[in-house]
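> prediction below, plus the sequence it came from.
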Amino acid sequence: MLKWSAILLVVAVIAGIFGFFNLVAAAAGLAKILFFVFLVLFVVSLFTGRRGKSM
């Protein structure tokens, strides 16, 4: 999924160079949403991955 956010970032940069402002806004919006989704998933995985065996 992180690959998709990188692809959308590249699309946003290329669209900005060519001046397609609507496409830039859409790609940047999707990249922001994906960033926060991955941030939440990262924090959740930090907490769930540190559980060890209790004996």
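Nice, thanks for sending it over.
> CA only for contacts and neighbour counts going forward, please
Will do.
> show me which helix runs longest in this structure.
For the chain, the helix with the greatest residue count under DSSP state H is helix 21-49.
> how about that helix: buried residues?
For helix 21-49, a neighbour-count test (16 or more other CA atoms under 10 Å) marks 24, 27, 28, 30, 31, 34 as buried.
> nearest to residue 42, of those?
Out of those, the one with the shortest distance to residue 42 is residue 34. That distance is 12.0 Å, counting by CA to CA.
> my read: that closest one touches residue 5, true?
Yes - between residue 34 and residue 5 there is a contact at 6.2 Å, judged by CA atoms under 8 Å.
> try this one next to it:
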Amino acid sequence: MLWTIAVVLIVLWALGFGIHVGGGLIHLLLVLALIAIVYNLITGRSAV
């Protein structure tokens, strides 16, 4: 579940570069996605 959220946030961030909307919000989405990925790697839980 956490990986899905992270992927969605990264895709939205990437789309933001093409559309040029959101400004700081786009970068906030990237930061949230990276935090989600790092948290999942550190905890090592299996998201089944």
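Sure, I can see it. As the structure is a prediction and not an experimental result, all values here were calculated from the model.
> still on that earlier bit, pipe the buried residues of helix 21-49 of structure 1 into JSON lines and attach distance to residue 49 of structure 1 per row.
Shown next, in JSON lines, are the buried residues of helix 21-49 of structure 1 (distance: CA to CA, whole Å):
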{"residue": "24", "distance to residue 49 of structure 1": "36"}
{"residue": "27", "distance to residue 49 of structure 1": "32"}
{"residue": "28", "distance to residue 49 of structure 1": "31"}
{"residue": "30", "distance to residue 49 of structure 1": "28"}
{"residue": "31", "distance to residue 49 of structure 1": "26"}
{"residue": "34", "distance to residue 49 of structure 1": "22"}
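> so what corresponds to residue 27 of structure 1 in structure 2?
Aligning on TM-score structural alignment places residue 27 of structure 1 opposite residue 29 in structure 2.
> apart from its neighbours in sequence, what residue is nearest that match?
Beyond its immediate neighbours in the sequence, the residue positioned closest to residue 29 of structure 2 (CA to CA, 6 or more residues apart in numbering) is residue 9, lying 5.5 Å away.
> same deal with residue 30 of structure 1?
Skipping the residues right next to it in sequence, residue 30 of structure 1 comes nearest to residue 8 by CA to CA, 6+ apart, at 7.4 Å.
> grab the most central residue of structure 2 for me.
With distances taken as CA atoms, centre = their mean, residue 33 lies nearest the centre of structure 2, 2.1 Å away.
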